[in-house]
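K.L.:
Here is a sequence together with a model predicted from it:
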Amino acid sequence: MNVFPMLLIAVGVYNALAFLFPESLAGALVSVPLLSGRVLSVTTGELVICLAVLLLFVEIVKATRTGGATAIDHALSLVLFVVCLIEFLAVPALGTGTFMIITLLTLLDVIAGFTVSLSTARRDLMVGSA
């Protein structure tokens, strides 16, 4: 479970919804009245984006670990980004703004993961040599 890219959950949920229940992504799932008098309508796709953002946080926290499993985790995150990019560009059902944001979150996971790991490794190297 340590090397499992958590964003795969959000990508899997969106893929399942896009192919099995495509109409569920566009319609309002819940409406919340705001103090301003406006009503916030939230779609299923927007909820999947919220899930993806929360999972991205988990991925960034996981990136602070050190060890051999971290490299595998980063490699799998990179594979997930490439798969999402190909799906976004080639699969009509996934060529949406919502999936584009999810794809960008997977890219951010890759960049943040490598950046945090390099920073952690540099800090460990400096502490070890002191």
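P.N.:
Received, thanks.
K.L.:
going forward, measure contacts and count neighbours with C-alpha atoms only.
P.N.:
Noted.
K.L.:
ok, Leu7 touching Phe57?
P.N.:
No: using C-alpha atoms under 8 Å, Leu7 is not in contact with Phe57; the gap is 9.8 Å.
K.L.:
And the two? Which one has more around it.
P.N.:
More neighbours surround Leu7 than the other of Leu7 and Phe57, with 26 against 14 (other C-alpha atoms under 10 Å).
K.L.:
Could you list the buried residues of the longest helix anywhere in the chain?
P.N.:
Taking DSSP state H as the criterion, the chain has its longest helix at helix 97-129. Residues of helix 97-129 classed as buried by neighbour count (16 or more other C-alpha atoms under 10 Å): 98-100, 102-103, 105-114, 116-117, 120.
K.L.:
hold the first one in mind and look at this next one:
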Amino acid sequence: MVGFPLLLVPLAVYNIIAFLMPGVSFTDPLIRLTLLSGEQWQITLSDMLLAAGVLLLLLEVIKGARPGAKYLTDHLLSLIVFGAAAAEFVLWPKFGNSTYCLLTLLALVDFISGIALRTRRRAVVAPAAPAPVSKSQPAAVETPRSAPAVAPAPPRPEPAPVVTPAPAAPVPPATSVAESVLLDQSAPKPTVNSPDLQPGRQPPSDTPQR
């Protein structure tokens, strides 16, 4: 019932009674209620139609105020209902009474309230245009905010100095030692060419011969 005009219900009921039930009177009391004061309240058919029209008008206003409503459809149907009710009130003799006049007035209020709600919603939803900034005025420079003071951290204990031992003397590898030994053995030994030490000869003695 998004686009259905609710005020069409009491107007349709009035038309049904006026055309199909000509013997029914709108002014005869249908219900009699006794109030606390002792007075009897007589409720007629016209009173019930007007009360229903007021309640349905309240629902129409709530329906038009909700977000996402079909404004164009609601306004168009409300205008059609008001125009038809006003034409019947003026042209047909069965509708020329106060009851139908008040129902037509409720249809007019429904149409005007929908227009007012739509205008109000446009004024609220429309974003405000930004103010132009003149070239003569310098742009405001934002001053940097001072950072909050931070408490200094406690000093850390200095580590004890690490004493590195002196490097040991390099040990020659086993291969170099073996090569040096082989070279010493393969080297030729010098021979002594002394005639005194040749084999088969005796060394001269220091004593003179006789």
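P.N.:
Yep, that arrived. Fair warning: this is a prediction, and the values are worked out from it, not measured in the lab.
K.L.:
how far does stretch 29-45 of the first structure stretch from start to finish?
P.N.:
End-to-end span of stretch 29-45 of the first structure (C-alpha to C-alpha, to the nearest Å): 9 Å.
K.L.:
follow-up on the earlier one: what helices or strands is the longest helix of the first structure leaning on?
P.N.:
Helix 97-129 of the first structure sits against helix 7-20, helix 44-62, helix 68-90, with contacts defined as 3 or more C-alpha pairs under 8 Å, 6 or more residues apart in numbering; DSSP states H and E.
K.L.:
want to throw those helices into a markdown table with distance to Arg38 of the first structure?
P.N.:
Converted to a markdown table, those look like this (distance: least, C-alpha to C-alpha, whole Å):
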| stretch | distance to Arg38 of the first structure |
| --- | --- |
| helix 7-20 | 28 |
| helix 44-62 | 18 |
| helix 68-90 | 33 |
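K.L.:
and of the ones you listed, who's closest to Leu35 of the first structure?
P.N.:
helix 44-62 (21.0 Å; C-alpha to C-alpha).
K.L.:
Hmm, Ser46 of the second structure is touching Cys101, no?
P.N.:
No: if you go by C-alpha under 8 Å, Ser46 of the second structure and Cys101 don't touch, sitting 11.2 Å apart.
K.L.:
mind checking what Ala12 of the second structure lines up with in the first structure?
P.N.:
Counting by TM-score structural alignment, Ala12 of the second structure lines up with Gly12 in the first structure.
K.L.:
what's around that match, how many residues?
P.N.:
Residues lying near Gly12 of the first structure (other C-alpha under 10 Å) number 11.
K.L.:
Kindly provide the distance from it to Leu94 of the first structure.
P.N.:
Per C-alpha to C-alpha, Gly12 of the first structure is found 12 Å from Leu94 of the first structure.
K.L.:
likewise Asp109 of the first structure?
P.N.:
20 Å.
K.L.:
now do Ser41 of the first structure
P.N.:
Note on Ser41 of the first structure: its distance to Leu94 of the first structure, by C-alpha to C-alpha, is 22 Å.
K.L.:
okay, the two: which has more neighbours?
P.N.:
Neighbours per residue (other C-alpha under 10 Å) separate Ser41 of the first structure from Leu94, with Leu94 holding more: 21 against 13.
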